[in-house]
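Q: What follows is a protein structure lacking sequence information:
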């Protein structure tokens, strides 16, 4: 059947124009992301594995125990999570995938930071402007329903292969929860609290930073948790464009029909996902 509307053609023309006219910008972004990822990997890989396990365990313990960290009640509350962190990370190391786990964690950290830098301001703008919300919402719907593999096409076109296209695709895929939950949290702040702020002479900036954001903090942190998990879920797909880490091992297992390799790397991703999820959830609850 002959196409009546060739949308893909116009998208291709637009992408080609962006690549030709802003090639310097894409090169700069590529260099910055590649340098950031390589630098973080280098720092993490210099440290002995047991030092990183100890640091993550301490962080998880304090996230779970909170102010009761030095009490028997706090120790009992955080015991299960602490044990899982230690055993889970030791399992990843014992399977021989410690370096890949570090690379995956770095990819998630960089992608999450970029997604939050973009997503939280967009969420604030969406919450405080109905017009902005009307524009941003359908774009987020498109981003969430578009198959994740589609994001790899422009990422490869602009940045070739490597960690950068993997980070860019991951950011696009994981960005919507940061915007949506930030906007939701601010919009759910009781109107009478905001009116009281105005009655006491608060400025728009004070209303935002001293009333709306603090009261929306729990919802925003839930959005951060979702961003991290979505970023982690993209590591296998990102490996198809050259991103390093556990995802690349899973991809090798698929290509080689190696069940053992694919399962072990997948188990490592599950361990990282559970650890990051539990830590961020514990922080959000406090």
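A: All right, it came through fine. Predicted model, so just to flag it, every value in this text is computed and none were measured.

Q: CA atoms for contacts and neighbours, from now on please.
A: Fine.

Q: roughly how far out does stretch 57-67 sit from the chain middle?
A: In terms of C-alpha atoms, centre = their mean, to the nearest Å, the centre of stretch 57-67 is set 21 Å apart from its chain centre.

Q: One more: stretch 180-200?
A: 26 Å.

Q: Tell me how many other residues surround the closest residue in space to residue 60 that isn't next to it in sequence.
A: Counting by C-alpha to C-alpha, 6 or more residues apart in numbering, residue 60 lies nearest to residue 279, which is 5.7 Å off, once chain neighbours are set aside. The number of residues packed near residue 279 is 20, by other C-alpha atoms under 10 Å.

Q: Against that first model, consider the following:
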């Protein structure tokens, strides 16, 4: 290749060997993750499918009304109704179940890591390059270890989504904890609060609006992985987009694509509304 010496590094081979080692050594752990993730996805999807369509739409309208406005609630309900008229109701429920599962796992992992980074400069220094790599690595690369560890299916989609969507909630949690007013912290310390009490009663409540912004970003990034995750066998709206591409089916592609847009609008506005409620609550209690 040009005049560059024909020297091939072995870094990729070492990574391959390391991943194979993890797959062999932690087989039971990955089986446990697969079991929990698949049960969670199926449980949420079954519950959503059990719910009557009109009740689900009413809930969306009420959430939009409470967190945004009456007009927004009615508009979100119309979006959901249109997705149903496209014949994509089951696919939408599967997509929602995948997103909910991925976001829950992201929050369980991300918020504690963000708190740890806020309290430990050394850990933060180690984590930041890893988070940079997770955010800048091409999304398709995540699909390779996902297939290797979990095979094709929704669990692989969650694994790939997790890597892509985890950094925002970690970063914003760290930023939120570090951004708490020092005078408030000093006041809590003067009353003899322990580190745990200060975190629980002072820092987390003060940081909650910013953390909710991280939740919003993580949720939107999880939704952005819907189509890419379909390449590892994930079902839902992303799968319909992939089918439309393979068939060059413009009608199906438009309906599945606009359905994802509708979901993105609803999720973004409602999660922003939740963050706004926390912001107002925090401002009122300060």
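A: Structure received. A quick note: this is a predicted structure, and the numbers were derived from the prediction, not measured.

Q: Next, the TM-score between them, please.
A: After superposition, the two chains reach a TM-score (TM-score structural alignment, normalised by the length of the first structure) of 0.93; 273 aligned residues with a C-alpha RMSD of 1.0 Å.

Q: rewinding a little: so what corresponds to the residue nearest to residue 60 of the first structure in the second structure?
A: Matched by TM-score structural alignment, residue 279 of the first structure corresponds to residue 270 in the second structure.

Q: now swap in residue 164 of the first structure and tell me
A: Match for residue 164 of the first structure (TM-score structural alignment): residue 155.

Q: Then residue 47 of the first structure?
A: Match for residue 47 of the first structure (TM-score structural alignment): residue 51.

Q: distance of its match from residue 9 of the second structure?
A: Distance, residue 51 of the second structure to residue 9 of the second structure, by C-alpha to C-alpha, to the nearest Å: 55 Å.

Q: Please apply the same query to residue 145 of the second structure.
A: 21 Å.

Q: Equivalent analysis for residue 74 of the second structure, please.
A: 58 Å.

Q: neighbour count winner among residue 145 and residue 9 of the second structure?
A: More neighbours surround residue 145 than the other of residue 145 of the second structure and residue 9, with 17 against 8 (other C-alpha under 10 Å).

Q: Could you say which helix or strand holds the residue nearest to residue 60 of the first structure?
A: helix 259-285 (DSSP states H and E).

Q: ok, average deviation of that helix from the second structure?
A: Aligned to the second structure and superposed, helix 259-285 of the first structure gives a mean residue distance of 0.7 Å (mean C-alpha distance after the TM-score superposition for the first structure).

Q: I'd assumed residue 34 was in contact with the match of residue 164 of the first structure.
A: Yes. Taking contacts as C-alpha atoms under 8 Å, residue 155 of the second structure lies within contact range of residue 34: 6.3 Å.

Q: Compare neighbour counts for those two and give me the winner.
A: Legend: neighbour count by other C-alpha under 10 Å for residue 155 of the second structure and residue 34, higher for residue 155 (30 against 20).

Q: wait, what's in contact with that one?
A: 34, 37, 38, 234 (C-alpha atoms under 8 Å, 6 or more residues apart in numbering).

Q: Helix, strand, or coil at it?
A: What DSSP: H, G, I helix; E, B strand; the rest coil gives for residue 155 of the second structure is helix.

Q: I'd like the distance between it and residue 127 of the second structure.
A: Counting by C-alpha to C-alpha, the gap from residue 155 of the second structure to residue 127 of the second structure is 25 Å.

Q: same check, this time on residue 210 of the second structure
A: 20 Å.

Q: With neighbour numbers in mind, choose between the two.
A: Ranked by neighbour count (other C-alpha under 10 Å), residue 210 of the second structure and residue 127 place residue 210 first, with 23 against 18.

Q: Trace that one over to the first structure, please.
A: Using TM-score structural alignment, residue 210 of the second structure sits opposite residue 219 in the first structure.

Q: so which helix or strand takes in its match?
A: Going by DSSP H and E, residue 219 of the first structure is in helix 217-233.

Q: What residues in the second structure pair up with the helix or strand just after that helix?
A: Next helix or strand after helix 217-233 of the first structure toward the C-terminus (DSSP H and E): helix 235-238. Aligned by TM-score structural alignment, helix 235-238 of the first structure falls on residues 226-229 of the second structure.
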